[in-house]
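> coordinates only, sequence not included:
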């Protein structure tokens, strides 16, 4: 989810974002052109350039509005539910969206993807595109 990251990395202190750079000799595979089904999930404010991900057959790219890299882990719940973070206004690198506003759609998307490709169920992840989660795929 919201991977791969680019060569610039960030350390968070509340919402203070300090930039650092990974070794320049690291080559990152953007995870594109997979010959098997794959679901890329990007934050609305991604840590890498989603346009670098080129979709192969049965690959999907979903973007979740108003999220950041840390939205998909504990940070999303913590920023919305821990009083000290709320009082300080810290988003913890998890964006402005309330976690409960996108988790049901994100869960439905992930489930539909696995139902389609692991259970051969007659569902299609593209049917779940919305104002909150936008989904792209190749033309089949």
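All right, it came through fine. Every value quoted in this text rests on a predicted model; they were computed, and no experiment measured them.

> switch to C-alpha atoms for all contacts and neighbour counts from now on
Fine.

> hang on, residue 84 in a helix?
Yes. Residue state for residue 84 (DSSP: H, G, I helix; E, B strand; the rest coil) corresponds to a helix.

> Tell me, how many residues neighbour it?
11 (other C-alpha atoms under 10 Å).

> contacting residues around it?
Applying C-alpha atoms under 8 Å, 6 or more residues apart in numbering to residue 84 gives no contacts.

> got another, please set it beside the one above:
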């Protein structure tokens, strides 16, 4: 996996990893998630969906503050690590702390990618890509769905 962040092998959207059920500190039942999330939030956060490119509320946000998991409130990224990748989704070159996210090998869609989930609740955030040549300190692009986060201005 990339870097030294929490990682597991492969996983599906229900928290199963390598055949074992993962337990998250802030986890809930699927029924509880359905009650607390909108349909779109549930589709992205709990079913690993993706919002359409260039439609998210934070894609062009340049305010100073912290981005947290929309499902559980865990702080994930700071605005200082956000950069304009022009890919259609908010992009960050580093998480707030490596233990805030989980990276999982994703073989859906006929390719191999690295899924990014909230380490506290297991919600899908997006994907991380490396080696794309962006002028950032890490050469990583955390491509995160706006609907997976809430922004708190500083």
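Structure's in. What do you need? Predicted, not measured: the structure shown is a model, and the values here were computed from it.

> overall similarity of the pair, as a TM-score.
Here the superposed chains carry a TM-score of 0.26, computed using TM-score structural alignment, normalised by the length of structure 1; 72 aligned residues with a C-alpha RMSD of 5.6 Å.

> buried set for the helix or strand containing residue 105 of structure 1?
Assigned by DSSP states H and E, residue 105 of structure 1 belongs to helix 99-118. Neighbour counts using 16 or more other C-alpha atoms under 10 Å place 99, 102, 103, 105, 106, 109, 112, 113, 114, 115, 116, 117 of helix 99-118 of structure 1 among the buried residues.

> Which neighbouring elements make contact with the longest strand belonging to structure 1?
Longest strand of structure 1, by residue count under DSSP state E: strand 59-68. If you count contacts as 3 or more C-alpha pairs under 8 Å, 6 or more residues apart in numbering; DSSP states H and E, strand 59-68 of structure 1 packs onto strand 38-45, strand 133-137.

> at 10 Å instead, please
Helices and strands touching strand 59-68 of structure 1, by 3 or more C-alpha pairs under 10 Å, 6 or more residues apart in numbering; DSSP states H and E, are strand 38-45, helix 99-118, strand 133-137.

> how about a markdown table for those, with distance to residue 83 of structure 1 added?
Conversion of these to a markdown table gives the following (distance: least, C-alpha to C-alpha, whole Å):
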| stretch | distance to residue 83 of structure 1 |
| --- | --- |
| strand 38-45 | 24 |
| helix 99-118 | 15 |
| strand 133-137 | 28 |
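
> returning to what we had before: between whatever helix or strand comes next after the longest strand of structure 1 and helix 99-118, how many degrees?
Downstream of strand 59-68 of structure 1, the next assigned helix or strand under DSSP H and E is helix 74-81. Here helix 74-81 of structure 1 points in a direction 150 degrees away from that of helix 99-118 (axes from the mean of the first three to the mean of the last three C-alpha atoms, to 10 degrees).
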